[in-house]
Structures are given as structure tokens and as C-alpha cells.
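>>> Here is a sequence with its predicted model. Questions after.
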Amino acid sequence: MSQILDYDNLNMLKEVIGDDLKSILESFNEITPTVIDQLEQAIAQQDAPEVRHHAHTLKGSAANVGAIALPSLCLEMENMGRAGDITHAADLFAQIKDSYRTLSDAVNQYITTEF
């Protein structure tokens, strides 16, 4: 299985900001399901600008916590929204949702073992 999190980057951040990293990671796992729901609703409503917006938000927050795969999936979704063609967004959304589940588990494991 490919790497889910950039652990070297997380460990460097932990050295720099200490226990604040735990709060950042916990916030990511608390807020992200709402963003994913908003993205799913935008896809269902065929609202390309909102798809772009929510994919962009998710891309940034995933990158900030050191996610490896999720940001690139979100960039692809963001580009679909920007182009106004979200015909295949539902298929990509399934990948995003699976990637987030895996990422969330990895983030929780990191929190448990490092703090």
C-alpha cells in the first residue's frame, strides 16, 4: 500500500509546533466530514462552482496535514469544477471518500501513537 501521510513532515511539524499539531490534526478530522458532505451535495446538484470550491478547500486542508494521495484527487475534482464539466465527478468522489477514510484512520493512529 502506498504511503498515506508524510510522516517526516508531520514529525518536523511536531518538533516546531509541539502539541498544537494534535489540535490541528483533530480539527482536520472533525471538520473534513462536513466538507466532504458539502462536496457530495454540490455534485448531486450539478453545481460545478461549488464542486470546485469544496474540492479546493479539501485539497488544502489535506495537504496541510501531510496527506499524500487526497490532495491530488481533490485537484482533479477542482479542475473538473473549474472546467464546468462534472460528468464523472461521482466516480472521483468515491475515490476521494475512500482516500479520506484511510487518511482519517492514519491521522488518528498518528495522534494515538505520538501524543
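Structure received.
>>> For the rest of this, base every contact and every neighbour count on C-alpha atoms.
OK.
>>> I'd like to know how far the nearest residue to residue 5 once chain neighbours are set aside sits from residue 58.
Spatially, and ignoring its direct neighbours in sequence, residue 5 is nearest to residue 67 (4.6 Å; C-alpha to C-alpha, 6 or more residues apart in numbering). Separation of residue 67 from residue 58 (C-alpha to C-alpha, to the nearest Å): 11 Å.
>>> Okay, one more to line up with it:
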Amino acid sequence: MTQIKNYNLKKVGVEIGLDIDTMEMLLEEFINVMDEEILNLSRSVADSEPEFIKHYAHKMKGAAANMMVDELCALCSEMQNADKNDKALTTRLLTEIESCYGEFKSLIKH
């Protein structure tokens, strides 16, 4: 499992067979998608919309898995499988997802 603080875009590219330029392009797209989906997930949690929570968590899980951001992938999977009627649980998971993603973004921006 790749920990956020140990994430290395070049190593991930080597592992999946892509050059650094392609990885940087994919990373930019990943950030764009995740920024939007975090907002969508947040609205869905606030509005208690179980199907949308599941949809956005699933989409984010796939994006994180493709970029090998394992911690974020695991949290999104947990949200996808969580009891969506448990507002405290979905709110806690959303906070953890936002925190993990924020940590990832700050790491890669340096």
C-alpha cells in the first residue's frame, strides 16, 4: 500500500509502464476530476442522498486506484460500502477523504 507521504509519480509511472510526461498529464486530469467529485460527494452527504454518495465514492475510488493513491482509494471504498443512512459515519468518512486528498495535493504541488 502506497502511503500518501511516500507517493512518487515517477515510480508509479514506471510500475504501470508510462513515461513521466504522460503521468503528469494524468495527474492533472486526476486533480481536476477529484476536485469536482469531492464537491459532488460533499453535497450528496449534506443532502443525505445514498445513491449519489455511492456513485461518487465509486468514481473517486476508481480514479484513486488508477493513480495508485492507495489510502484515498481505501477511504473511498469504505464510503462506497458504508451505511449511507448513518449521517455521522458518512460525514466522518467525507472528512477523512477530504483530508487525505488535501494531503496528497499538497505533497504533489511541492
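Received the coordinates, thanks. This structure is a prediction, so every number in the text was calculated from the model and none was measured.
>>> The residue nearest to residue 5 of structure 1 maps to what in structure 2?
Alignment note (TM-score structural alignment): residue 67 of structure 1 maps to residue 69 of structure 2.
>>> if we can go back for a sec, count residues in the vicinity of the residue nearest to residue 5 of structure 1, would you?
Residue 67 of structure 1: 25 surrounding residues under other C-alpha atoms under 10 Å.
>>> OK, contacts around it?
4-6, 103 (C-alpha atoms under 8 Å, 6 or more residues apart in numbering).
>>> Out of the residues you listed, which comes closest to residue 28 of structure 1?
When the contacts of residue 67 of structure 1 are compared for distance to residue 28 of structure 1 (C-alpha to C-alpha), residue 103 wins out at 10.5 Å.
>>> what about the closest residue to that closest one other than its chain neighbours, neighbour count?
Counting by C-alpha to C-alpha, 6+ apart, residue 103 of structure 1 lies nearest to residue 4, which is 6.1 Å off, once chain neighbours are set aside. With neighbours defined by other C-alpha under 10 Å, the count for residue 4 of structure 1 comes to 19.
>>> for residue 113 of structure 1, same thing?
Residue 113 of structure 1 has 8 nearby residues by other C-alpha under 10 Å.
>>> for residue 49 of structure 1, same thing?
A total of 17 residues lie near residue 49 of structure 1 under the criterion other C-alpha under 10 Å.
>>> name the element it belongs to?
If you go by DSSP states H and E, residue 49 of structure 1 is part of helix 48-64.
>>> ok, then the element right after that helix?
Later in the chain than helix 48-64 of structure 1, the nearest helix or strand by DSSP H and E is helix 70-83.
>>> what helices or strands is that next one leaning on?
Helix 70-83 of structure 1 sits against helix 48-64, helix 89-114, with contacts defined as 3 or more C-alpha pairs under 8 Å, 6 or more residues apart in numbering; DSSP states H and E.
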